[in-house]
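Chemist: below are the sequence and a predicted model for it; my questions follow.
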Amino acid sequence: MKRISNLSIVGLALLSQTVFADTLIHAGRVIKANNNDVKNNMTIVIDGNKIKAIESGFKTPTSKDTVINLKDYTVMPGLMDMHTHISSQHNGLASYLDGFKLNEADYALKGVVYAKKTLDAGFTTVRNLGDSYNVSVALKKAINNGMIDGPRIYTAAKSIATTGGHADPTNGRAMAITGDPGPKEGVINGVAEARKAVRQRYKDGADLIKITATGGVLSVAKSGQNPQFMTDELKAIVDTAKDYDMTVAVHAHGKEGMKRAIEAGVDSIEHGTFMDEEIFKLMKKYDTYYVPTVMAGNWVAEKAKIDGFFPELVRPKAASIGPLIEKTFAKAYFSGVNIAFGTDSGVSAHGDNALEFELMVRAGMKPIDAIRSATFHGAKLLKISDELGTLEKGKLADIVAVKGNPLVDISLMKNINFVMKDGKVYKFIK
């Protein structure tokens, strides 16, 4: 038997008497988001980057503890936006020239600015659904390494399209400079290329796959809703993505494209403008999430009223499709479809993400359901519920707070006073 020296015994005794410092958040109101309950006068105990405990009342601190006074605030999990484009922001006709004027470094620097705005708005986790040059992959690494401030990024890198489809980067270009983009550039035709495009994104460092299953509003192409992938191509993408433990997000406006994608087993439908009862039924059958992006629809509809803001091929699509998303969202909500919060920020301005809460509630969603769509359901869609999405013991300390009660006035979500990510405070405006 190994002998324990007197010195070791003294060391163990001292260790047993050591009081380790915690951070105590004294919260006046807590939305844990694992259900609809709201708790008053609670203490959230944080040890390092994790939640150690959530206790009733305001716990008395030790001399070593740090206390954050949020007694006049509503405290909730860090918010999640499931549809962003973190390295760009639409600016009318000028945005259509960016591909000819900007380099990788330009997009990367824009991404640094937009990431900080997003975090300051209370969004500690985002899905990035499409960019160029793998900028979001580099941005994700820089944030994870602590080089810059920003949300956790789960990125699809470059979206996957078909030739001439929404997200074909050469749409609208002169023939002399169009070229023939393939799977590496995110353009596929046929099953083999579909598989290669998924594998290329895995190689590039993407976390998930984003495809454009129908036409889109802002692409320089005639249709905003026609199906643009064949069933075998969709199935090849989904099956290959599953092999790499990647989920599949699907841009879709038209019904037929949505139907094909849902039946192929995708994880979420983005926008979903022309959904109907048949699509709702399919989504519930396949447990497919809906990410509405109401504010993007409203934004493009408003900008379509301005002469010269969009190319003339885009303007009628923006005017007709944009206003429908809010109505579709209301029908989807009352039908019982799973809904995760998403804004399409990068179309509208980064940092304005919380406007989506107002629009969701205006359409009939309960405020608590809107908040849970950006917490509990975001984590579930990303398959990270074991770490994030709710305030519970053992989960990462991503925590935000607003002064007042957003369940009474949802517009308060636009003024996040406190932001903690991974146990570190990034913003506290008293």
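Modeler: Received the coordinates, thanks. Numbers count the residues shown, from 1 in each chain.
Chemist: C-alpha only now, for contacts and for neighbours.
Modeler: Noted.
Chemist: and the residue nearest the centre of the chain, how far from V198?
Modeler: Taking Cα atoms, centre = their mean, the centroid of the chain lies closest to M82, which sits 2.3 Å from it. Distance, M82 to V198, using Cα to Cα, to the nearest Å: 20 Å.
Chemist: with F334 instead?
Modeler: 35 Å.
Chemist: who has more neighbours, the two?
Modeler: Neighbour count, other Cα atoms under 10 Å: between F334 and V198, V198 has more, with 29 against 10.
Chemist: whatever helix or strand the more buried one lives in packs against which elements?
Modeler: Applying DSSP states H and E as the criterion places V198 in helix 191-204. Helix 191-204 is packed against strand 187-188, helix 231-243, with contacts defined by 3 or more Cα pairs under 8 Å, 6 or more residues apart in numbering; DSSP states H and E.
Chemist: who wins for proximity to P151 among the ones you listed?
Modeler: helix 231-243 (24.2 Å; Cα to Cα).
Chemist: for that closest one, packing partners?
Modeler: helix 191-204, helix 255-264.
Chemist: for the helices and strands packed on helix 191-204, which one sits closest to K222?
Modeler: Comparing the helices and strands packed on helix 191-204 by Cα to Cα, strand 187-188 comes nearest, at 18.1 Å.
Chemist: can you list contacts of the helix ranked longest in the chain?
Modeler: Longest helix in the chain, counting residues (DSSP state H): helix 104-120. For helix 104-120, the surrounding residues in contact (Cα atoms under 8 Å, 6 or more residues apart in numbering) are 86-88, 124, 132-133, 135-136, 139, 148-151, 350-351, 353, 416, 419, 426-427.
Chemist: quick one: buried residues of it?
Modeler: Y107, A108, G111, V112, V113, Y114, A115, K116, K117, T118, L119, D120 (16 or more other Cα atoms under 10 Å).
Chemist: another structure for you, compare them:
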Amino acid sequence: MGHSLYFLRNAGVFAIALAAVSAPVSAQNSVITADKMIDVLTGKAVDYPAVFVDADGRITSIADARTVKWGSDVKHINLSGKTILPGLIDMHVHLDGPADIGGYRGLEFTDSFWGMTAVGSAQAMLKAGFTTVRNVGSDNRNDIGLKQAIENGYATGPRIVPAGYALGATGGHCDSTFLPPSLEKSGKEEGIADSEDELRYQVRRQRKYGAEVIKVCATGGVFSRNTEPGQQQLSERELRVIADEAHQWGLRVAAHAHGGDGIKAAIKAGIDTIEHASLVDDEGIKLAAARPRPVWFSMDIFNTDYTQSEGAKNGVLEDNLRKDREVAQIQRDNFRKAHKAGVKMVFASDAGVMPHALVGGQFKVMVEYGMTPLEAIQAATRNAAQALGRDKDVGAIAVGRFADIIAVDGDPLANVRELESVDAVVKGGKIVN
């Protein structure tokens, strides 16, 4: 008690000292120039852009670098010979999930291990050009802690939209399903609920401790035990309680939903993004395309290449690999159908299932299954920002938004595989890679 009182009495002193240590030494306006810029809002390429950025890292104007002048007090970030695009956004990641540790191999490590690995995963994603990520579920609120560490200068990584613990039903995909009863915790796992009141409480609890999006498991999953992807695990009414409660607090909801019935229930309930959407049927696609409040499909159609080639070596159980094989091609075919039908779509990799550094490889698969290179890029920029409700901050090189910018050597509109190897990354007007 004595130590607690001492800390409270001196909290102001500590806060002032910390602010003095972490405050930037200096702030400077800057200008970023390149040979070409992809404007994802208009779909056009702009020659010789000069992007002016204020000391807070936001874009103030965009001019022609061949004619505009700037003073010596403006820092020049020269990306001559390159094409610049908005920083990419991945809407489905698990930063505290190393892809090379699967199945029961996870029991080799202590609880805090996973949060430590998230630091490297965040750096890998930033280096790959992803300046914003949505982390849809983590143990111990590792995503929230990492977000705070990055924002306060203790770690390097993208802007994180965290979910904290994912919500789900007892025995469902978001529950712990690998251990016998004798080794389980007493009481329910964090986030697990079995009534509408419990689900409403869990929404409020995750928000209370820092969640900026609510993740819920509407169906079974591929990498859990004793669940099947097509199996609905929460009712439409339960999902509506979650959506209504989250929306009341100004939060959006992401629903893990592989199965057709669970997808349709989530769409009808008002969920904002449908994660995976692997086994969506024609009715579900029509519901998604027609719903007045936008719903976005967030489909990870690349990671199965990694899980099938490396999963067994990493310890993933054969039953999980079996489920992965069964849904993989169906999901890709349904991605094509949903896109053709006009469903709104965002970029989502499920990084953690695959290595975080490799997620740029999904762009080529999105193009292979029906998108143009521009549409695939827009899914990871303009669309994702809209789905996040952050289209005043990120997702485009535009006045008022953060100067989150990536550069590549070639033309990604001609060859989207340019995005597999990003040459420079700017976050908030500062070169980070």
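Modeler: That came in fine, so what should we check first? Just so you know, these numbers come straight off a predicted model, no measurement behind them.
Chemist: thinking again about what came up before, counterpart of the residue nearest to the centre of the first structure over in the second structure?
Modeler: For M82 of the first structure, the aligned position in the second structure is M91, judged by TM-score structural alignment.
Chemist: pretty sure that match sits in a strand.
Modeler: Yes - assessed by DSSP: H, G, I helix; E, B strand; the rest coil, M91 of the second structure belongs to a strand.
Chemist: one step back: measure the mean distance from the longest helix of the first structure to the second structure post-superposition.
Modeler: Compared with the second structure after fitting, helix 104-120 of the first structure deviates on average by 1.2 Å (mean Cα distance after the TM-score superposition for the first structure).
Chemist: before we move on, the earlier item: among the helices and strands packed on helix 231-243 of the first structure, which is nearest V67 of the first structure?
Modeler: helix 191-204 (42.3 Å).
Chemist: give me the contacts around the helix holding V198 of the first structure.
Modeler: 134, 137, 156-158, 160, 182-184, 186-188, 209, 232-234, 236-237, 240-241, 244.
Chemist: aligned to R315 of the first structure, what sits in the second structure?
Modeler: Match for R315 of the first structure (TM-score structural alignment): L321.
Chemist: its match reaches G311, doesn't it?
Modeler: Yes - between L321 of the second structure and G311 there is a contact at 7.2 Å, judged by Cα atoms under 8 Å.
Chemist: who has more neighbours, those two?
Modeler: Between L321 of the second structure and G311, counting by other Cα under 10 Å, G311 is the more crowded of the two (23 against 17).
Chemist: distance of that one relative to N303 of the second structure?
Modeler: 11 Å.
Chemist: and E151 of the second structure, by the same measure?
Modeler: For E151 of the second structure, the distance to N303 of the second structure - Cα to Cα - is 29 Å.
Chemist: and what of A155 of the second structure?
Modeler: Taken as Cα to Cα, the span from A155 of the second structure to N303 of the second structure is 27 Å.
Chemist: would you turn the helices and strands packed on helix 231-243 of the first structure into TSV with distance to V220 of the first structure?
Modeler: Formatted as TSV, these follow (distance: least, Cα to Cα, whole Å):
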stretch	distance to V220 of the first structure
helix 191-204	23
helix 255-264	19
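Chemist: out of these, deepest packed?
Modeler: helix 255-264 (a mean of 22; mean count of other Cα atoms under 10 Å).
Chemist: please enumerate the strands of the stretch 1-150 of the first structure.
Modeler: 23-30, 39-47, 50-56, 66-77, 79-84, 123-128 (DSSP state E, counting those that start in this stretch).
Chemist: among those strands, which is the most enclosed?
Modeler: strand 79-84 (a mean of 29).
Chemist: what's that one in contact with?
Modeler: With Cα under 8 Å, 6+ apart, strand 79-84 of the first structure has contacts from 122-129, 270, 291, 293, 340-346, 353, 374-375, 378-379, 389, 400.
Chemist: after superposition, how close is it to the second structure?
Modeler: Mean for strand 79-84 of the first structure is 0.4 Å (mean Cα distance after the TM-score superposition for the first structure).
Chemist: quick one, that strand and helix 104-120 angle?
Modeler: Going by axes from the mean of the first three to the mean of the last three Cα atoms, to 10 degrees, strand 79-84 of the first structure is angled at 150 degrees with respect to helix 104-120.
Chemist: which one of the helices and strands packed on helix 231-243 of the first structure lies closest to K285 of the first structure?
Modeler: Using Cα to Cα, the nearest of these to K285 of the first structure is helix 255-264, at 9.4 Å.
Chemist: can you name the residues of the second structure that that closest one overlays?
Modeler: The aligned range for helix 255-264 of the first structure is 260-269, by TM-score structural alignment.
Chemist: stretch 347-361 of the first structure now?
Modeler: The alignment places stretch 347-361 of the first structure over residues 353-367 of the second structure (TM-score structural alignment).
Chemist: so how far is that stretch from its chain's centroid?
Modeler: 13 Å (Cα atoms, centre = their mean, to the nearest Å).
Chemist: name the residues that touch it?
Modeler: 95, 97-100, 121-122, 124-125, 127-128, 300-303, 306-307, 349, 351, 373, 376-377, 416-417, 419-421.
Chemist: are any of these buried, and which?
Modeler: 95, 97-100, 121-122, 124-125, 127-128, 300-303, 307, 349, 351, 373, 376-377, 416-417, 419-421.
Chemist: so which of the residues you listed belong to helices?
Modeler: S121, A122, A124, M125, K127, T307, P373, A376, I377.
Chemist: translate A414 of the second structure into the numbering of the first structure.
Modeler: Per TM-score structural alignment, A414 of the second structure is aligned with V408.
Chemist: er, L79 of the second structure actually
Modeler: Alignment note (TM-score structural alignment): L79 of the second structure maps to L70 of the first structure.
Chemist: quick check: closest non-adjacent residue to M76 of the first structure.
Modeler: I31 (4.9 Å; Cα to Cα, 6 or more residues apart in numbering).
Chemist: count of residues packed around the counterpart of that neighbour in the second structure?
Modeler: Mapped onto the second structure by TM-score structural alignment, I31 of the first structure lines up with I38. Residues near I38 of the second structure, counting by other Cα under 10 Å, number 23.
Chemist: I38 of the second structure contacts I84, doesn't it?
Modeler: Yes - using Cα under 8 Å, I38 of the second structure is in contact with I84, at 6.4 Å.
Chemist: dump the residue contacts of V400 of the first structure.
Modeler: By Cα under 8 Å, 6+ apart, the neighbours of V400 of the first structure are V75, M76, P77, G78, L79, G122, I416, N417, F418, V419, M420.
Chemist: do K140 of the first structure as well
Modeler: R152, I153, Y154 are the contacts of K140 of the first structure under Cα under 8 Å, 6+ apart.
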